[in-house]
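Asks: Sequence and predicted structure, then a few things I'm wondering about:
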Amino acid sequence: MEYKDRITLEAGKRSGQPCIRGLRMTVGDILSYLAAGMSHEEVLEDFPYLEEEDILAALAYAAEEMNNTLVVKAAA
């Protein structure tokens, strides 16, 4: 899934968090709903301005961010 056309970063919106198509809905919001057990259909029903591709973009963005995570271990 190519998410780069759907995920936006704006310094003045939601503290610069990644948002869906410039809306005030963040990637984290969508992930939280899914983690709480909501289905894609339930999310889309509760937020009719979202599209299935927005949910897939949020998941793709999160997956890529996890692959880019760098763990730094402090010296003992």
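Replies: On my side now, so go ahead.

Asks: make it CA atoms for all contacts and neighbour counts henceforth
Replies: Fine.

Asks: So the residue nearest to the spatial centre of the chain versus residue 74, what's the distance?
Replies: Closest to where the C-alpha atoms of the chain average out (CA atoms, centre = their mean) is residue 27, at 1.8 Å. Look at residue 27 and residue 74: by CA to CA, to the nearest Å, they are 30 Å apart.

Asks: One more: residue 56?
Replies: 35 Å.

Asks: Against that first model, consider the following:
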Amino acid sequence: MDYKDYIESNAAIMLGKPIVKGTRITVALVLKKMSEGATAEDLIAAYPQLTFASISAVLAYASDMAANETIIPAA
């Protein structure tokens, strides 16, 4: 799966935060809900615009962002 098929950033939508395409649901919201214990099924029930594929894309996007994060060493 290529998360770019599901995730976009557009300055005109949610101030350019990464969102699930076709929605105003941010990647951050999905990650926050999941970190609080929500399952994919819970998210889809609360946000019917989401799919299992789009939730997987959010996780893949977050993983990619974390893997490519630049670490600035302490002085």
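Replies: Perfect, thanks for sending it. Treat the numbers as computed from the prediction; the structure is a model and nothing was measured.

Asks: Quick TM-score on the pair, please.
Replies: The TM-score (TM-score structural alignment, normalised by the length of structure 2) is 0.92; 75 aligned residues with a CA RMSD of 1.1 Å.

Asks: picking up where we left off before, let's verify the residue lying closest to the residue nearest to the centre of structure 1 once chain neighbours are set aside: helix, strand, or coil?
Replies: Among residues not flanking residue 27 of structure 1 along the chain, residue 58 sits closest, at 5.1 Å (CA to CA, 6 or more residues apart in numbering). Three-state assignment for residue 58 of structure 1 (DSSP: H, G, I helix; E, B strand; the rest coil): helix.

Asks: how many other residues sit next to residue 58 of structure 1?
Replies: 25 (other CA atoms under 10 Å).

Asks: before we move on, back to that, contacting residues around the residue nearest to the centre of structure 1?
Replies: 7, 17, 18, 19, 20, 58, 59, 61, 62 (CA atoms under 8 Å, 6 or more residues apart in numbering).

Asks: Now do the same contact list for the second one.
Replies: I take that to be residue 17 of structure 1. So residue 17 of structure 1 contacts 9, 10, 11, 26, 27 (CA under 8 Å, 6+ apart).
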